[in-house]
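>>> Quick one: sequence and predicted model below, then my questions.
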Amino acid sequence: MTLAAHDALIHLMLVAASSDSAMTERELVRIQALVGRLPVFEGFDKSRLTAVANACADKLNGPGGLDKVLDDAIAALPAKLQDTAYAVAVEVTAVDLHLEQEELRFLEMLRDKLALDRLTTAAIEAAARARHRRMPN
């Protein structure tokens, strides 16, 4: 069964959030906020979020695991949403202002699978850092 583009974006955010083996409350809240706020999610039935998350978990735990989730998600996305996919994944990992090695590795894997140039991904990463920065004490 082919994923819908909305579901694919959500799968990528969920995998990004869980890539360090611990999905935090802040990451879950950020995913919900992004789904509720971003124009790319217009038309998505927010009541399906739990079902989409469960389907993602089932796929992660099934044959092919992470590679299958990534390949299916990317295949479901139109080319013009590849930068959006990377941006939402970065947004979720950046929410706690500290990226673990596993999160960095996941973003590297995603970057390698997407048809994005290095300047685009660097700009997305820099923008996320700037959005999440706090005032110094």
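Perfect, I can see it now.
>>> alpha carbons only for contacts and neighbour counts from here, please
Fine.
>>> Please point out which parts of stretch 51-69 sit buried.
Going by neighbour count (16 or more other CA atoms under 10 Å), the buried part of stretch 51-69 is 52-53, 56-57, 59-60, 66, 69.
>>> mind listing which of those are in helices?
52-53, 56-57, 59-60, 66, 69 (DSSP state H).
>>> Take the buried residues of stretch 51-69 and write them to a markdown table, including distance to residue 135.
Shown next, in a markdown table, are those (distance: CA to CA, whole Å):
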| residue | distance to residue 135 |
| --- | --- |
| 52 | 36 |
| 53 | 34 |
| 56 | 36 |
| 57 | 36 |
| 59 | 40 |
| 60 | 38 |
| 66 | 36 |
| 69 | 37 |
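>>> Residue 137: which of those residues is nearest?
Using CA to CA, residue 53 comes nearest to residue 137 of the buried residues of stretch 51-69, at 37.2 Å.
>>> Check it against this one:
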Amino acid sequence: MTTAHDALIHLMIVAATSDSAMSEKELKRITALIDRLPVFEGFDRSRLESVANDCADILNGPDGLDRVMDEAIAALPIKLQDTAYAVAVEVAAVDLFLEQEELRFLEMLRDKLSLDRLTTAAIEVAARARHRRLPS
């Protein structure tokens, strides 16, 4: 049974690995989000490795990507769908450059969630704004 915490973590992992490799920045962002966001209160950090392994097992199975997304969405209350999209975007945007695979994953997730286009656009713009740096 996938918990809401597991579901959010699965979506962050897929966002991070959708371009074939999870960068150190993406891993640090995932752990920082788990440590800071109120939605993760009560999550046992010692479970993180097993949650990540569960996600990998599902991804490597038949229809892996669709299964991860469908199971994650099914485990989340409707009111956390915007949060799910926000954490996925946050992880994907951490390196300020989205590969085609990352964009495709976010598009697929957007299509599966019960969110309007204005909400998802606002989440995307906010993530870009948070990750900008001053020009050197």
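Arrived safely, thanks for sending. Since this is a predicted model, take the numbers as computed values, not measurements.
>>> ok, back up a step: which two from the ones in helices among the buried residues of stretch 51-69 of structure 1 end up farthest apart in space?
Across those, the longest distance by CA to CA is 15.7 Å; it joins 52 and 66.
>>> For residue 88 of structure 1, which three-state class applies?
helix (DSSP: H, G, I helix; E, B strand; the rest coil).
>>> Counting neighbours, what do you get for it?
23 (other CA atoms under 10 Å).
>>> same thing with residue 25 of structure 2?
Counted with other CA under 10 Å, residues neighbouring residue 25 of structure 2 total 13.
>>> What is the aligned counterpart of it in structure 1?
Counting by TM-score structural alignment, residue 25 of structure 2 corresponds to residue 26 in structure 1.
>>> doesn't residue 93 make contact with its match?
No: between residue 26 of structure 1 and residue 93 there is no contact, the gap being 9.9 Å when judged by CA atoms under 8 Å.
>>> What strand or helix carries residue 130 of structure 2?
Secondary structure from DSSP states H and E places residue 130 of structure 2 in helix 117-131.
>>> Relative to structure 1, what is the average displacement of that helix?
Its aligned residues in structure 1 lie a mean 0.3 Å from helix 117-131 of structure 2 after superposition (mean CA distance after the TM-score superposition for structure 1).
>>> How far away from the center of its chain is that helix?
14 Å (CA atoms, centre = their mean, to the nearest Å).
>>> One more: stretch 40-59 of structure 1?
13 Å.
>>> which residues of structure 1 fall in helices?
So, for structure 1 - with DSSP H - the helices run 5-18, 25-37, 49-61, 65-76, 82-94, 101-113, 118-132.
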